[in-house]
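Student: can't give you the sequence, but here's the structure:
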């Protein structure tokens, strides 16, 4: 197992020699929101174990996103929902706290084509690449999308998945040296969310416009910029990025 909160791979079993799968997860996404009672979540990603690599070797997690066999998240809000995909569509289950069981509440979710909302920390806009800042203006004035940003990836993602929209965390340059870097991690956040999106008809790309699911990580905690949501608006982002 690999966790966003742990520097290296974690051995979870006394004898895991026969384990067939590996899991990467973000145990508490949006943790800075706990004190103010805002929705938070858990994100998880499952791959098949590589047979010729030691089970505790971090190279187990150097697999492309399209090779995931399961991905999903749990959103802790006004209700607790589990959203996941095994590669056959995206399904939502809602917890009934009276009996402690999850019940199917939304089957084969499809993200709307329209971009109703955009979710981005606009406080960072001065650190964005010019093309990314321009794209946010495009969303506001040409698309007519409304800004909604919670600061919890799971919560922002879930709203956009259900209502239609795009989540952006572009690469930023906070040092002013012209080097733009991403913040969100491939293994724990981007790959599982991209898997869900594409199963729901959406699209996720990194800051250079490369599909997230095609990227093979070279570090356990590798980070990228990201734009993900309704397919048409993300494709427009890629087109504008390529022509910039």
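Tutor: That came in fine, so what should we check first? Source: prediction; values computed, not measured.
Student: every contact and neighbour count from this point should use C-alpha atoms.
Tutor: OK.
Student: so where do the helices sit in the protein?
Tutor: Ranges of helices in the chain, per DSSP state H, are 130-138, 153-163, 191-199, 231-243.
Student: other residues contacting the third one?
Tutor: Right, helix 191-199. 43-45, 65-66, 68, 71-72, 84-85, 87-90, 111, 161, 203-204, 212-213, 228-229 (Cα atoms under 8 Å, 6 or more residues apart in numbering).
Student: cool, the second one as well?
Tutor: Where contact means Cα under 8 Å, 6+ apart, the residues beyond helix 153-163 that reach it are 29-30, 39-43, 73-75, 109-112, 116-119, 148-150, 166-167, 197, 229-230.
Student: please redo it, this time with the cut-off set to 6 Å
Tutor: With contacts defined as Cα atoms under 6 Å, 6 or more residues apart in numbering, helix 153-163 is touched by 41, 111.
Student: next up, a second structure to put side by side with the first:
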């Protein structure tokens, strides 16, 4: 069942009004709408805590801001899931799937507080989630192709609190109005620009990357002196939600590839809790997402906490990275040009 309703909403509408316009009267759609509204309330609550920063009450004198907010985020969204029509809950913080209400129709995967290691530096953090129709087996609710997600979204806690959602028919952005504590629609059809010249990658791992990734980045860094004949800019925040929002609104490409470091050979980001929801949101904003070999939404996680390479952003740029992996003409070993050029090579 795909939630019905395709009504366009004017900017300035509330989240509740938007959900009413997007979800029809079928049981699954009503459950989806209710769950998203409850999650949004959790985002409001966590946003208020994050805004307190070092002023937040701590259970112990030596408790770090990070540990306090991680625990609060876990509690907030566990309570949200329990209040929603959710049968199966998978949290990035927990080892196994939890069954909450076996009679409920939905399954929720959530990373309660992504990039919490940046809290002390006041770096934007976020909550990432996706919703599936439940399967008969709790684990099977999440070990399935990403294209089977009914909805995905992220909240970004920064200079303003944003909620970005897709129900599979475009991507919408809501801004939390601090005066009314209400999410207001500020972009009903987020579209990723194609012509941006920025890329985001952790260049400190350059020596560990596979040849196609090195070749792609080398070509970008060469700028007008290289085969791309174009200047590029590199950005890196270290927060998946912050990187995602910049890419979706300003264009460009994000790469977190697999590499040859121990435990990173199959990627670093978690497929269920990060890669799958970001891939759906990105595609619905007109972009693309791949693991380097396949469209991410066509892949199936091997386990609940399986890792994945993640490349997403402007569609043509993602397709180009895929070509570097697929086409021998783009392979560093098969093209001597790449063997002698590249500003990252000592």
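Tutor: Received it, and whenever you're ready, just let me know what you need. In this text the structure is predicted, and so the values were computed from the model without any measurement.
Student: what's the closest of the helices of the first structure to residue 53 of the first structure?
Tutor: helix 191-199 (20.9 Å; Cα to Cα).
Student: what is the burial count for residue 262 of the second structure?
Tutor: 7 (other Cα atoms under 10 Å).
Student: and it, how far is that from residue 106 of the second structure?
Tutor: Separation of residue 262 of the second structure from residue 106 of the second structure (Cα to Cα, to the nearest Å): 36 Å.
Student: what are the contacting residues of stretch 174-189 of the first structure?
Tutor: Under Cα under 6 Å, 6+ apart, the answer for stretch 174-189 of the first structure is 24-26, 127, 171-173, 221-225.
Student: so how far is that stretch from its chain's centroid?
Tutor: 15 Å (Cα atoms, centre = their mean, to the nearest Å).
Student: give the buried residues for it.
Tutor: 180-182, 184-189 (16 or more other Cα atoms under 10 Å).
Student: the residue mapped onto residue 39 of the first structure from the second structure and residue 313 of the second structure, how far apart?
Tutor: Alignment note (TM-score structural alignment): residue 39 of the first structure maps to residue 124 of the second structure. Look at residue 124 of the second structure and residue 313 of the second structure: by Cα to Cα, they are 19 Å apart.
Student: and the two? Which one has more around it.
Tutor: When neighbours are counted by other Cα under 10 Å, residue 313 comes out ahead of the other of residue 124 of the second structure and residue 313, with 34 against 23.
Student: count the residues that sit near the closest residue to the more buried one other than its chain neighbours.
Tutor: Closest residue to residue 313 of the second structure apart from its sequence neighbours, by Cα to Cα, 6 or more residues apart in numbering: residue 253 at 4.4 Å. When neighbours are counted by other Cα under 10 Å, residue 253 of the second structure registers 31.
Student: next one: residue 253 of the second structure from residue 310 of the second structure, what distance?
Tutor: 10 Å.
Student: with residue 143 of the second structure instead?
Tutor: For residue 143 of the second structure relative to residue 310 of the second structure (Cα to Cα), the value is 18 Å.
Student: so between the two, which is more surrounded?
Tutor: Per other Cα under 10 Å, whichever of residue 143 of the second structure and residue 310 has more neighbours is residue 310, with 25 against 18.
Student: distance-wise, check the aligned partner of the more buried one in the first structure relative to residue 214 of the first structure.
Tutor: Aligned by TM-score structural alignment, residue 310 of the second structure pairs with residue 226 of the first structure. Separation of residue 226 of the first structure from residue 214 of the first structure (Cα to Cα) stands at 13 Å.
Student: quick one: closest of the helices of the first structure to residue 49 of the first structure.
Tutor: Of those, nearest to residue 49 of the first structure by Cα to Cα is helix 191-199, at 16.4 Å.
Student: equivalent range in the second structure for the closest one?
Tutor: Using TM-score structural alignment, helix 191-199 of the first structure pairs with 276-284 in the second structure.
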